[in-house]
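Undergrad: okay, predicted coordinates and the sequence, questions at the end:
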Amino acid sequence: MFNARIGIDIGNGYVKYKGKVFKTRVKTGKVLKVGHIRDDVHTVKMNGLDFIVGDGEMVTGEDKYDNIRFKLCVLTAIADANKRFKNLKVKLCLGMPLLDKERLEDEVTQKILSWGEQSLIVDDREVTIEIVDVDIFIEGALPILTEDTGHILTLDIGSGTVNAIEWEGMTPINFDTLKGSFYKMYSDMATYLNNTKGGNFTVADVEKLVLKGKKETIIKQVMTDISEIYMIMDDFVSGSASLLKQKFNTEQVEKIQLLGGGATPSFDYWVKHFPHAYVELVPNSQFINSEIYEMVANM
């Protein structure tokens, strides 16, 4: 029935699958084939139209499931992960926050199945894709993957939200989604640098600096101290930690596990704001959700 099984983590910032990643962005047009071709941007032709997947407009919000950009992100990831096949029958697993899963699971599943057989050209390769089975799993379900039966708080730190789940015996006992946004934090950092240092930074520029842990960068041909931007990150984590302490039993969990794309750059700040807890950075934190979904797809 299937010749491909795949788990895809479609976040507000990035699409992650099988160790690969591209931005959750789509725009119409073609990639100019000049110089080095980026492997995180894909050219797609579907229904006679040309698209660039991995650049352009963001794909966010609950209405994204009705948006062709969401469909393009899903189909592009499937095609890129299965280059050996021209005709694909796919079992797919996607993730949702626990708060959304019960409410949206059936509706989103039916929408994806209704796509039927789709013919498209991805990076100059013709492919036909039919998604014939869909699983929706919860984001941040790390204890399911690790079979950890302890009392754990998992924090999935994404571009648009922080999804928190308290686990005991591999069962969720409390959960919430904080609307704090890593993307907004990067935007605030860019605004700060542009206003105080005379720069011309975009959100993407700041994200690159933070992911590399940079405290200095070139502005107007001068190496400039930008360490103040990390106060904005401290404010973000402080506010999120305060909300979590109100909602969850943070002082009695055995450990707090951080995953998601924002986990690594913010790890030290979470340790600071939970001084009495054991805070753990999950290995391969950016791809851990897609690994969980891959496991579910192969069940």
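TA: Arrived safely, thanks for sending.

Undergrad: use CA for all of it now, contacts and neighbours both
TA: Noted.

Undergrad: mind checking the end-to-end distance for stretch 4-20?
TA: End-to-end distance for stretch 4-20: 16 Å, by Cα to Cα, to the nearest Å.

Undergrad: quick one: contacts for A4?
TA: Going by Cα atoms under 8 Å, 6 or more residues apart in numbering, A4 touches N82, L88, K89, V90, K91.

Undergrad: hmm, try it at 6 Å
TA: A4 makes contact with V90, according to Cα atoms under 6 Å, 6 or more residues apart in numbering.

Undergrad: roughly how far apart are it and I78?
TA: 9 Å.

Undergrad: check C93 too.
TA: Taking Cα to Cα, one finds C93 at 11 Å from I78.

Undergrad: likewise for H273?
TA: Relative to I78, and taking Cα to Cα, H273 is found at 39 Å.

Undergrad: ok, second structure coming up, stack it against the first:
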Amino acid sequence: MKEKNISGKRFFAVTVLNIVITIAEFIGGVISGSLGLLSDAVHNLEDSLSIFISYICNLIGRRRNDVSKTFGYKRAEILAAFVNSSILIVITIFMVIESLRRFHTPQHIDGMLMMIVSLIGLAANLISMVALWSGSKDNLNIKATFLHMMSDTLSSVGVFAASIFITLFQWYWVDPLITIIIAVWLSKEAYNVVKETINILMEASPDIDLNEVKKAVLTVPDVVGIHHIHDWMIDENYIIFDAHINVNKDCTMDELETIYRQVEKILKEQFHVSHVTLQAECTRGLKEPLIY
């Protein structure tokens, strides 16, 4: 799977947009009394930091492998995705708590001002989403940042919808209700990213059926067994696989190299493995299980 990078100019543009939105929504929230706008302002402030972290880790992740990091620096982006998504979950919890408090003590809100500021935020957040869209599909780091932008966009839509009801009917309870709905949805999306990053950091196996791997490898001539399999991910795109394979005892070195190439081709083409390490044996470990 081809990984897509986002240019520094895009990251910078998105950061500047978020700072502008933060200032506008903070001022608008204080004047109008809207919790939705103030929540958005705090959220956007945190987003600016998240985008900066995402960009720095994106640069680090592009560095070549060296003697101190033989597997490279790709995990930097996984760490950024974990931190940013975890922060997002914490923010949503505070949003829900404050919204519940507002249900008990409703406050007067200037619906028209709330509507104008939410439209400004909506336009800027949509631009930010478009800027990050291309890299969000294949990169957890950019996806986590994209989720921040998406949450801001949905929040702006929610705040705009709430401002209509407040302006027309003085339904002030709509403001905290919209905030809770957005927070619940957002926490679910952020949790999925946190879960995936934890799996990668814990070197969990990718979504590969090892029994199917065994069947495929045993189709290679002279391969009679496979055991001691280890497979893990450096990032969401880079899978590493190593295993012991049993071969016929009369295999020559030339034949063994051919076997290695055939097994590697199967693993890369059928199971999208990026890096393969094999150890050939005759009878040793022949009856041992796939996972040691």
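TA: Yep, it's here. Worth saying up front: this structure is predicted, and the values here are computed from it rather than measured.

Undergrad: let me see the TM-score of these two.
TA: Remark: TM-score between the superposed chains equals 0.24 [TM-score structural alignment, normalised by the length of structure 2]; 125 aligned residues with a Cα RMSD of 6.5 Å.

Undergrad: hang on, the earlier thing: the more surrounded of H273 and I78 of structure 1?
TA: Regarding H273 of structure 1 and I78, a neighbour count based on other Cα atoms under 10 Å identifies I78 as having more, with 23 against 16.

Undergrad: nearest spatial neighbour of the more buried one, chain-adjacent residues omitted?
TA: Take I78 of structure 1 and drop its neighbours on the chain: the residue closest to it by Cα to Cα, 6 or more residues apart in numbering is I6, 7.2 Å away.

Undergrad: please apply the same query to L75 of structure 1.
TA: I129 (7.3 Å).

Undergrad: how many neighbouring residues does that neighbour have?
TA: Neighbours of I129 of structure 1 (other Cα under 10 Å): 22.

Undergrad: tell me if I'm right that it and K91 touch.
TA: No. At 10.8 Å, I129 of structure 1 and K91 do not qualify as touching, with contact defined as Cα atoms under 6 Å.

Undergrad: can you point out the buried residues in the longest strand seen in structure 2?
TA: For structure 2, the strand with the greatest residue count under DSSP state E is strand 223-235. Using 16 or more other Cα atoms under 10 Å as the test for burial, strand 223-235 of structure 2 gives V223, V224, G225, I226, H227, I229, H230, D231, W232, M233, I234, D235.

Undergrad: which residue ranges of structure 2 form helices?
TA: Along structure 2, counting by DSSP state H, helices occupy 8-32, 35-61, 75-104, 111-136, 140-169, 174-201, 210-217, 253-271.

Undergrad: right, and these - which one's nearest A280 of structure 2?
TA: Nearest of the helices of structure 2 to A280 of structure 2, taken as Cα to Cα: helix 253-271 at 8.0 Å.

Undergrad: could you check the angle that closest one makes with helix 210-217?
TA: With axes from the mean of the first three to the mean of the last three Cα atoms, to 10 degrees as the basis, helix 253-271 of structure 2 and helix 210-217 are set at 140 degrees to each other.

Undergrad: okay, the angle between helix 253-271 of structure 2 and strand 223-235?
TA: 50 degrees.

Undergrad: S136 of structure 2 and E98 of structure 2: what is the separation?
TA: 31 Å.

Undergrad: can you map out the helices along the stretch 51-200 of structure 1?
TA: 68-81, 98-113, 142-146, 182-196 (DSSP state H, counting those that start in this stretch).

Undergrad: could I get those helices as CSV with distance to I256 of structure 1?
TA: Shown next, in CSV, are these (distance: least, Cα to Cα, whole Å):
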stretch, distance to I256 of structure 1
helix 68-81, 31
helix 98-113, 18
helix 142-146, 11
helix 182-196, 19
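
Undergrad: what's the most buried one of those?
TA: Neighbour counts (mean count of other Cα atoms under 10 Å) averaged over each of the helices of the stretch 51-200 of structure 1 peak at helix 68-81, with a mean of 20.

Undergrad: all strands of the stretch 101-250 of structure 1, in order?
TA: For the stretch 101-250 of structure 1, the strands defined by DSSP state E, counting those that start in this stretch cover 117-122, 125-138, 151-157, 162-168, 171-178, 216-219, 222-225.

Undergrad: most tightly surrounded among those?
TA: Most buried among those, counting by mean count of other Cα under 10 Å: strand 151-157, with a mean of 25.

Undergrad: what is that strand packed up against?
TA: Here strand 151-157 of structure 1 touches strand 162-168, strand 255-259, going by 3 or more Cα pairs under 6 Å, 6 or more residues apart in numbering; DSSP states H and E.

Undergrad: swap in 10 Å and give it another go.
TA: Applying 3 or more Cα pairs under 10 Å, 6 or more residues apart in numbering; DSSP states H and E, one finds that strand 151-157 of structure 1 makes contact with helix 142-146, strand 162-168, strand 171-178, strand 255-259, helix 263-273, strand 279-281.

Undergrad: looking at these, spot the one closest to D133 of structure 1.
TA: Minimum separation from D133 of structure 1 across these (Cα to Cα) falls at helix 142-146, 21.3 Å.

Undergrad: mind listing what's buried along stretch 290-299 of structure 1?
TA: Quick answer for stretch 290-299 of structure 1 (16+ other Cα under 10 Å): S290, E291, I292, Y293, E294, M295, V296, A297.

Undergrad: what does that stretch rub up against?
TA: By Cα atoms under 10 Å, 6 or more residues apart in numbering, the surrounding residues in contact with stretch 290-299 of structure 1 are 4-10, 15-20, 90-95, 133-146, 284, 288-289.

Undergrad: what's the distance between the residue lying closest to S48 of structure 2 once chain neighbours are set aside and M149 of structure 2?
TA: The spatial neighbour of S48 of structure 2 that comes closest, neighbours along the chain excluded (Cα to Cα, 6+ apart), is T15 at 5.3 Å. From T15 of structure 2 across to M149 of structure 2, the span is 11 Å (Cα to Cα).

Undergrad: ditto for L88 of structure 2
TA: 11 Å.
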